[in-house]
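>>> sequence below, structure please.
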Amino acid sequence: MTEHTVTARPRAELATPGSAEEALFWLRDTLGTVARRDPRTRRLGERRYRLELLAEACDRDTFLLITSWLGSEAVPAITSKQAYADDICLWAQVARELGGHDRFHVGAITPGIIETWTKLQKAQNRAPRTTNRRLSVLTALTQYAAWKTKETIASPVTKYDRPKVDPRDETTATPILEVPEFQAVVNAAQTPRQALVPVLIYTLAGRVTECCTAQLHHVKTVGGARKLDLSRKGGKGRVWPLPDRLCDLIDVATTDRERGQLLLDDDDRAMDRHAVDRLLNRLGKEAGVLPGRDLTPHVLRASKLTHMHDAGHPVEEIQEYADHAAIETTLRYIRRRDDSARKAKHAAAAVKVYDHLVDRFI
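Sure thing, here's the model as predicted:
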């Protein structure tokens, strides 16, 4: 154990934790745990705190810098904090393999390493979006280090290192469920608790972490109507009116409970994002939707927003419902739907030209 490693003791075992220690334990719990996959056997290892993995991968000053960065509003969303922590561990591995550094530090990744790494990503057919995201994390850390230390620190990443991302590329885009497909997913559920998961995420166009952190006492009756106090991405509080039929399902799924997490599995265990992923995957396979692909919470979110567009709702209204900070994010869903409709229209028009000519071949 290094001097800056946070132990695996639960917070309850700390008799009188100091402010600094309490803050570090908060970040440890926020970043959560992850199971690393062995690159050779592909087997998952034991689950460990991300903060401990960072402590082992970085030198002391860099570890303190990264905890400052991930604990700040520079990275507001919990899911982003977790993803950034995973990416820094990846860069630490790159620094060891290509730079010979035992511990990761700002400056360990050089422009030459970036050039080699990006070529490896192409050779391994990595998605350009993933490559860009990991490069952006390294740039963001460098920028934060320059601000924090008040020193001139240049990012090793240049615009020439970033692969071009086709904004209209649909091969890696989140697939959409049509209404009958979503209905088949709900119909595949065997218990009210199972049904509540896809119904809640779809109704709210919610992110999985938002729905998993929702508590039963957050469901309140205000002015005769049931509402849900939902904490959205970046800690933004939102009050969500709940439809009557969703309330009926919540009541059945949470019978004899007044407190605790809203989403529980059939064994009374609180559901995290991994449990939700497993359930939706199984429901998707049983419903026969998205052959060859996983049914994820984001598919349900994207489907709801797309269905709102199909119903003719203005883009600004869809943006507000999705709680997108930038309207460009909302437009990605709408453009895909509009592009698909235009392609179908033009393809159908082409048939009129040769329709009578192919009769003799069919």
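>>> use CA for all of it now, contacts and neighbours both
Fine.
>>> residue contacts, residue 234?
Listed by CA atoms under 8 Å, 6 or more residues apart in numbering, the contact set of residue 234 reads 76, 77, 78.
>>> show me the contacts for residue 47.
Residues counted as contacts of residue 47 (CA under 8 Å, 6+ apart) are 33, 34, 35, 36.
>>> got CSV for those residues, with distance to residue 164 and secondary structure too?
CSV is the format used below for the contacts of residue 47 (distance: CA to CA, whole Å; DSSP: H, G, I helix; E, B strand; the rest coil):
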residue, distance to residue 164, secondary structure
33, 32, strand
34, 30, strand
35, 31, strand
36, 29, strand
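>>> and this one, so I can compare the two:
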Amino acid sequence: MTSLVPRQAGTPAGRTDAEQVTEAWLANRRLSPHTRDAYRRDVAAWLAWCADRRADPLRATFLDVNAYARALESVADPRSGRPLAATTVARKLSGLSSWYDFLVKLRAVDANPVAGADRPYVSRDHSATVGLTPAEVDALLAAAGAERGPAAVRHRAVLALLADLGLRVGEVVGLDVTDVGAERGHRSVRFVGKGGRPRRRALTPAASAALDAYLASGPPRTSGPLFVTGTGARIDRHAVFRLIRRLAEQAGIAGAERLSPHSLRHAFATAAREEGVPLEDVQDAMGHADPRTTRRYDRDRHNLDRDPAYTIAAARARRSSA
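Now for the predicted structure:
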């Protein structure tokens, strides 16, 4: 691959031109560390695919991208053994498209080959995440509450933020001690949401108590990561995945091995809508730019008990009896 950007001072020796371009592209975008790593892997996989076929990524066409997409669809997910989901393939192509958009701006390529490619259809009304009922969330919290040992208070605090606030796992593990505070009579937590947007949420009494108990369980800390391991390192998302599945298994929740922290985020949205919280308030709480995304998280949205026809008929009955 020809050089697209000048080698920056301090660039590690041996870093390829493609890697330099990728790092420049990532630095130009507001992304979470997790998303940044995922995009980096996606571009590296595309470049490796091109290299295996002696294809020049700078001369790739939509036909090459189509062939790559079909190859991805035939790859087995190492976690499930099944072919990659359409959402996963679409996400990989989305990252690759953004990378090519950056190359277009650099005038390294004339056009984005992903733009004309045949991407998998992903319904905005569908999510592959396994959800949880309110009773199952209660059982999960009860399992965390029954734990004993030095890590138990940390587990309860992590679960409280996931269940009561519906935060993303990356938002939880990325919290620092200084992010917990108080605003206008509310205990609150500040964090960087998706897209690098600074956000804040109110802590429920249960979440506040769980955090206080966790912070009081160790030596006083005024800075650094909020949730740490026994060695003082920041906990990672994989540890939270394992925690959710272990507690779900202890609680006897069906399909525990398929649950994730995102299952609690879906449960938060569903419960909030079921309790009558307006869609726009749930959307704001979850940090969604598009209300259609919030609706997809609402697992009970197709419940016929919530059909607005009943509300209209009830209003008409009240008018006729007045």
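>>> just the buried residues from the contacts of residue 47 of structure 1, in PyMOL please.
To isolate the buried subset of those in PyMOL, counting by 16 or more other CA atoms under 10 Å, use the following:
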select buried, resi 33+34
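>>> follow-up on the earlier one: which one (most neighbours) among the contacts of residue 234 of structure 1?
Neighbour tally across the contacts of residue 234 of structure 1 (other CA atoms under 10 Å): the maximum, 19 neighbours, falls on residue 78.
>>> which residue of structure 1 is paired with residue 104 of structure 2 in the alignment?
Mapped onto structure 1 by TM-score structural alignment, residue 104 of structure 2 lines up with residue 146.
>>> residue in structure 2 matching residue 271 of structure 1?
Aligned partner of residue 271 of structure 1 by TM-score structural alignment: residue 235.
>>> count of neighbours near the match of residue 104 of structure 2?
Neighbour count for residue 146 of structure 1, taken as other CA under 10 Å: 16.
>>> same thing with the one 4 residues further on?
Other residues within reach of residue 150 of structure 1 by the criterion other CA under 10 Å amount to 9.
>>> try residue 315 of structure 1
Neighbour count for residue 315 of structure 1, taken as other CA under 10 Å: 16.
>>> which parts of the stretch 1-150 of structure 1 are strands?
With DSSP state E, counting those that start in this stretch as the definition, the stretch 1-150 of structure 1 shows strands at residue ranges 33-37, 44-49.
>>> cool, and the stretch 101-250 of structure 2?
180-183, 186-192, 198-202.
>>> now the most centrally placed residue in structure 1: closest residue in space, sequence neighbours ignored.
Geometric centre of structure 1, nearest residue: residue 79, 5.9 Å, by CA atoms, centre = their mean. Once flanking residues are discounted, residue 79 of structure 1 sits nearest to residue 209: 7.7 Å by CA to CA, 6 or more residues apart in numbering.
>>> distance check, the residue mapped onto the one you found from structure 2 against residue 236 of structure 2.
In structure 2, the residue matched to residue 209 of structure 1 (TM-score structural alignment) is residue 170. Relative to residue 236 of structure 2, residue 170 of structure 2 is positioned 8 Å away (CA to CA, to the nearest Å).
>>> how about residue 95 of structure 2?
Counting by CA to CA - residue 95 of structure 2 and residue 236 of structure 2 are separated by 23 Å.
>>> with residue 264 of structure 2 instead?
On the measure of CA to CA, residue 264 of structure 2 and residue 236 of structure 2 end up 17 Å apart.
>>> between the two, who's got more neighbours?
residue 264 (31 against 16).
>>> tell me where the stretch 51-200 of structure 1 has helices.
All helices of the stretch 51-200 of structure 1, identified by DSSP state H, counting those that start in this stretch, fall at 60-70, 78-99, 111-123, 128-149, 179-188, 192-204.
>>> now swap in the stretch 201-322 of structure 2 and tell me
Here the stretch 201-322 of structure 2 has its helices, by DSSP H, counting those that start in this stretch, at 205-216, 237-250, 261-274, 279-286, 291-297, 308-321.
>>> winner for burial among the ones you listed?
Highest mean neighbour count of the helices of the stretch 201-322 of structure 2: helix 261-274, a mean of 23 (counted as mean count of other CA atoms under 10 Å).
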